[in-house]
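1. whatever this is, show me its structure:
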Amino acid sequence: MHVEDIKAELRKRYGSLASISRQLGLNPNAISAAIHRPGNSIRTERRIAELIGKTPHQVFPDRFHADGTPIPRAVIRTPISRVPDRLRANGAMA
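-> Here you go, the predicted model:
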């Protein structure tokens, strides 16, 4: 779903995003942050989908697999190649 569609659906059913957050016992900005920042809070993203009456994958297809498991957001920082020796100072990284 588009971000604006999610926000509109929540507002139509429950009121402002801040009031929904407070009713759930969260920070007033929690719902908005979860909608706008992927991976900010998987639990809140699931709660948003539950409030709308859909699965997390239907609401956030780029954040959840079809089975409901979150898509990992971790960046793989393993180097894929070595720095050429000609770019090193005295054979050591500068």
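2. make it CA atoms for all contacts and neighbour counts henceforth
-> Will do.
3. name the SS class of the spatially most central residue of the chain, please.
-> In the chain, the residue lying closest to the centroid (CA atoms, centre = their mean) is residue 38, at 1.8 Å. Assigned with DSSP: H, G, I helix; E, B strand; the rest coil, residue 38 falls in the coil class.
4. again, but for residue 62
-> coil.
5. could you also give me the structure for this second sequence? I'd like to compare it with the first:
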Amino acid sequence: MHPEDIKASIRKAGKSITIAAKDLGITPSTVSLVVSGRGKSMRVQTYISDLLGKSVAEIWPKPERIYLPVCESCMSRGLQSNDRGGGQSGSVGLTG
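-> Got it, this is the predicted structure:
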């Protein structure tokens, strides 16, 4: 979900970032960081997912891996993949 959609859903559930933070005993900025995806806290994510009636994975899906070809020059210098095993040979895995 987009962070603005998460915030709107929290408001529709009768709460706010500030109220959620008070319920959790943390700062509103911590909750905002998690909502925006710039921070991670399973405790905050679980609180919000319970509040919205959705799974954590529905609200914050994991980014897909994108594989880009690695140039021959890079491969000759030993750069094969940042996938750490199991990736496609000659490609670089990025999250996006």
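6. pull the contacting residues for the residue nearest to the centre of the first structure.
-> residue 63 (CA atoms under 8 Å, 6 or more residues apart in numbering).
7. just the strands in the second structure please.
-> In the second structure, the strands defined using DSSP state E lie at 65-69, 91-95.
8. tell me the spacing between the residue in the second structure sticking out farthest from the centre and residue 92 of the second structure.
-> Seen from the C-alpha centroid of the second structure, the residue lying at the greatest distance (CA atoms, centre = their mean) is residue 76, 33.8 Å away. As judged by CA to CA, to the nearest Å, residue 76 of the second structure and residue 92 of the second structure stand 14 Å apart.
9. same check, this time on residue 19 of the second structure
-> Distance of residue 19 of the second structure to residue 92 of the second structure, given as CA to CA: 42 Å.
10. okay, the two: which has more neighbours?
-> Comparing residue 19 of the second structure with residue 92 by other CA atoms under 10 Å, the one with more neighbours is residue 92, at 18 against 14.
11. map that one onto the first structure.
-> Taking TM-score structural alignment, residue 92 of the second structure has no aligned residue in the first structure.
12. check residue 44 of the second structure too.
-> With TM-score structural alignment as the criterion, residue 44 of the second structure lines up with residue 44 in the first structure.
13. how much space between that match and residue 14 of the first structure?
-> Residue 44 of the first structure sits 16 Å away from residue 14 of the first structure, going by CA to CA.
14. who has more neighbours out of the two?
-> Shown here are residue 44 of the first structure and residue 14; by other CA under 10 Å, residue 44 has more neighbours (20 against 14).
15. for the closest residue in space to the more buried one that isn't next to it in sequence, list the residues it contacts.
-> Leaving aside its sequence neighbours, residue 44 of the first structure sits nearest to residue 34 (CA to CA, 6 or more residues apart in numbering; 6.4 Å). Neighbouring residues of residue 34 of the first structure by CA under 8 Å, 6+ apart: 40-42, 44-45.
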